[in-house]
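Participant: 3D, please:
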Amino acid sequence: MGNENNKARKRNFHQARWNEPIIMEMGTKGERGILIPAVEAEVRAITGEIESLIPKGLRRKKAPALPEMSQMQVLRHYLRLSQETMGADFNIDIGLGTCTMKYNPKIHEVFVRSHKMTDLHPYQDESTVQGILEVLYKMGEFCKEISGLDTFTFQPTAGTQAIYSNASVVRAYHEDNGEGEERDEIITTIFSHPGNPAAASTAGYRVITLMPDESGLPDFEALEAIVSNRTAALIITNPEDTGIFNPRIKEFTDLVHSVGGLCIYDQANLNGVFGITRAKEGGFDMCHFNLHKTFSSPHGSQGPGAGAQGVTKKLSKYLPTPTIEFDGEKYYFQYNRPDSIGKLRKFYGVPPVVLRAYAYVMSLGAAGLKEVAEISILNNNYMLERMLKEIPGISMPMAEGVRRLEQARLSWEKLKEDTGVGTDDIDRRIVDYGFQSYFTSHHPQIISEPFTPEPVETYSKADIDEYVEAFKEIANEAYSTPEVVKTAPHNAALSTIADPEGLVNYEKFACTWRGFKKYIQP
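Facilitator: So this is what the prediction gives:
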């Protein structure tokens, strides 16, 4: 009976498809969206020519080549593009595993779009920005309680930058102790986020990667074999991207500490352990949170985010400059930090993201944050129970019988063997059911035909049921009419990728219109 209701609830989806030109190719010379009134003679007499206000070296030789369009044309263009866009608020976004895509309360947008936020300028005197400094400071206090660590900064723009900052703190610490050159290795694990080895390597370290043992957890005996006086740090997630929690994590950190190394906890995947476990009790010296995911600020996608970086007291002096302090009367930036690793970016982080996260914590409180984790775990295990029992061709490799927390690394390997339909095919076909492409799982793909869904706390049982039913139907299609899946999507705005290499070859990647023009008109 429940399954019949689920099928009745599935959407008959078909996305809009417009043959819409790029806006740079649109418009008619001389057309305008708004007519700016001429400068009054009295004003011109005081200001002089506007060109005189711009230094000669900064003046353009010719006007920028911008499209000339009416307001209606601009509105029509962007509305059509919006119809072709499948965003986080448009569909059930469970499939973006390891990215913690959740509903972002719209009241937060009221806060960050208020003139009290948008009119702020980073060059304002501290006495005029006490409100936002207080929010930043108090959010740091919340993060200290959530992690058990002693000091936080929000200067990193995103999680990977926070990892890099922590790796830089590791270097500063060992250099202070006279071991900077000797300790040149950082250990991480294959199922930690790829940002961990990338950041460590960028910081100049040799990276050693632990593989899992038969339990699906990082191999402790392998760690025993590789730690040495060259070990600078361990960077690890727990649970890893498999969703398996490591109950021996304190043994890992104790072992690394025994040879003089530091321990960094990548807590981008915090959603399943909010209020349940902390970095401090795990024996970690450092951690980071992604405020633009776990704390319900919109996912940055290489854009605005906040990697909250935390450290223990002995490492606080190395944090990026400035930190935000409170002397009992006023909040202020502390620049006098001779041992700091320096600045990671201009100004101080992304305050609107921190403000959203602050509102999120204030609205939920400690009990509410713990409930976030509990519901995330419940949602995930309910979804897995249905998927593994009802969908043909799917499996959950490694650690058989072990419960996952907030997500799980699943596999379509059997479906691929039976039908020739793999995870990339299903990734395209799910769009025809009104769901966003489900992000098959990042590299390296240790598990064959991977699929990592994460049903966070904001999805209902009905949402999960609808999601499972869609994948069940696609799996059945793979066994009955595999070509339907292989040639998908059929109901999307775009049905083919013209040049797949352009998505992975940086020499073909164009982030701007001018960059694109260089490739097609060298």
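Participant: CA atoms for contacts and neighbours, from now on please.
Facilitator: Will do.
Participant: okay, now residue 259: neighbour count?
Facilitator: 15 (other CA atoms under 10 Å).
Participant: confirm for me that it is in contact with residue 228.
Facilitator: Yes. Assessed by CA atoms under 8 Å, residue 259 is found in contact with residue 228 at 6.0 Å.
Participant: let's see this one next to it:
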Amino acid sequence: MLQYQDEFLRRHIGPGDVQIAEMLRELGLESLQQLIVETIPSSILSNKPISLPDPIPESEALAKLKNIAAKNKQSRSFIGLGYYDTYTPNVILRNVLENPGWYTAYTPYQPEISQGRLECLLNFQQMTLDLTAMDLANASLLDEATAAAEAMALAKRTSKNRNANKFFVHENCFPQTIDVIRTRAECFGFELVIGSIEDINAEGLFGAIFQYPSMLGDATDLTEIIAILHKHNAIAVVAADLMSLSLLKPPGEMGADVVTGSTQRFGVPMGYGGPHAAYFATKDEYKRAVPG
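Facilitator: Down below sits the predicted model:
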């Protein structure tokens, strides 16, 4: 069992002095310092020595960091902009929500060894359908903002208003969502119209997206505005807080064509903004255009 231990150490600890000298010789360099100087632009290379304390054990470092963090003033947040603190039992946290094999958007290619994960995905999709009142859902996307941009692309592909090149974005959508939509629209050559629901002009639109509840926390019934969009052959997208749909009227009952948002509310820690899997649900007629 131990006959390859030397090879293991050499492979995983990194190159020794002999290997470093050989690599430098191959590159025509004299030292690692010369490699750094010739690799890193002078505009960002610091010539000052780094002032660091003496090394300490990990446990001691964690204790010091906790003491520093304890000085923070904890304030209750009622807004969140799509990110909200949660409590989840550790066994679920470790084995499901922090398991990349579960929260990534990619389907396993060996279903015979992934039955448990496939069952989780099926439950995830069914929960999404139950809460959004839509016909079908995919097995997640990367995050809410990305999913919103994908919804815009789907709207362009499926809208019967072929000559339209404008996409309306509700001004009270989350700012990070608007930023990603704006970036994707620039690449596609779409014209964004950002404004209030009251000012929307459905003529010339291939689609529109609304936040539900909005960034300000209001939960406007979108049934009438969605009907107006449909009258002009535009696609209605609703970026909804999935947890709130356990109480609020689901977008599917308002006539929404696409419903998307974040699943972070179901127990995933905020983690400085990610990763948080998105959900993506739509009508059956658009199933061939669903991303993921």
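Participant: common neighbours of residue 259 and residue 228 of the first structure, please.
Facilitator: Counting by CA atoms under 8 Å, 6 or more residues apart in numbering, residue 259 of the first structure and residue 228 have no shared contacts at all.
Participant: can you pull out the helices in the stretch 1-150 of the second structure?
Facilitator: Along the stretch 1-150 of the second structure, the stretches classed as helices by DSSP state H, counting those that start in this stretch are 5-13, 17-27, 32-39, 58-69, 90-92, 100-103, 115-132, 144-158.
Participant: highest mean neighbour count out of those?
Facilitator: helix 144-158 (a mean of 23; mean count of other CA atoms under 10 Å).
Participant: show me what the following helix or strand past it is packed against.
Facilitator: Later in the chain than helix 144-158 of the second structure, the nearest helix or strand by DSSP states H and E is strand 166-170. Strand 166-170 of the second structure sits against strand 191-195, strand 205-212, with contacts defined as 3 or more CA pairs under 8 Å, 6 or more residues apart in numbering; DSSP states H and E.
Participant: most tightly packed of those?
Facilitator: Sort these by mean neighbour count, taking mean count of other CA under 10 Å, and strand 205-212 sits at the top with a mean of 27.
Participant: what angle separates that strand from strand 191-195?
Facilitator: For strand 205-212 of the second structure against strand 191-195, the angle by axes from the mean of the first three to the mean of the last three CA atoms, to 10 degrees is 40 degrees.
Participant: moving C-terminal from strand 205-212 of the second structure, which element do we reach first?
Facilitator: The helix or strand immediately downstream of strand 205-212 of the second structure is helix 223-231, counting by DSSP H and E.
Participant: now do that next one: everything it contacts.
Facilitator: For helix 223-231 of the second structure, the surrounding residues in contact (CA under 8 Å, 6+ apart) are 197, 202, 207, 235-236, 254-256.
Participant: before we move on, the earlier item: out of the helices of the stretch 1-150 of the second structure, nearest to residue 82 of the second structure?
Facilitator: Of all these, it is helix 144-158 that lies closest to residue 82 of the second structure, at 8.7 Å by CA to CA.
Participant: how close does the closest one sit to the first structure?
Facilitator: By mean CA distance after the TM-score superposition for the first structure, the fitted helix 144-158 of the second structure averages 1.3 Å away from its aligned residues in the first structure.
Participant: in stretch 236-244 of the second structure, which residues are buried?
Facilitator: For stretch 236-244 of the second structure, burial by neighbour count (16 or more other CA atoms under 10 Å) applies to 236-242.
Participant: dump the helices and strands packed on strand 166-170 of the second structure into a markdown table; add distance to residue 168 of the second structure as well.
Facilitator: What follows is these, written out as a markdown table (distance: least, CA to CA, whole Å):
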| stretch | distance to residue 168 of the second structure |
| --- | --- |
| strand 191-195 | 5 |
| strand 205-212 | 4 |
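Participant: how about these, which one is nearest residue 79 of the second structure?
Facilitator: Of all these, it is strand 205-212 that lies closest to residue 79 of the second structure, at 13.3 Å by CA to CA.
Participant: what span of the first structure lines up against that closest one?
Facilitator: Aligned by TM-score structural alignment, strand 205-212 of the second structure corresponds to residues 231-238 of the first structure.
Participant: excluding chain neighbours, give the residue nearest to the residue nearest in space to the middle of the second structure in space.
Facilitator: Of all residues in the second structure, the one closest to the mean position by CA atoms, centre = their mean is residue 143, 1.8 Å from it. The shortest distance from residue 143 of the second structure to any non-neighbouring residue, by CA to CA, 6 or more residues apart in numbering, is to residue 278 (4.5 Å).
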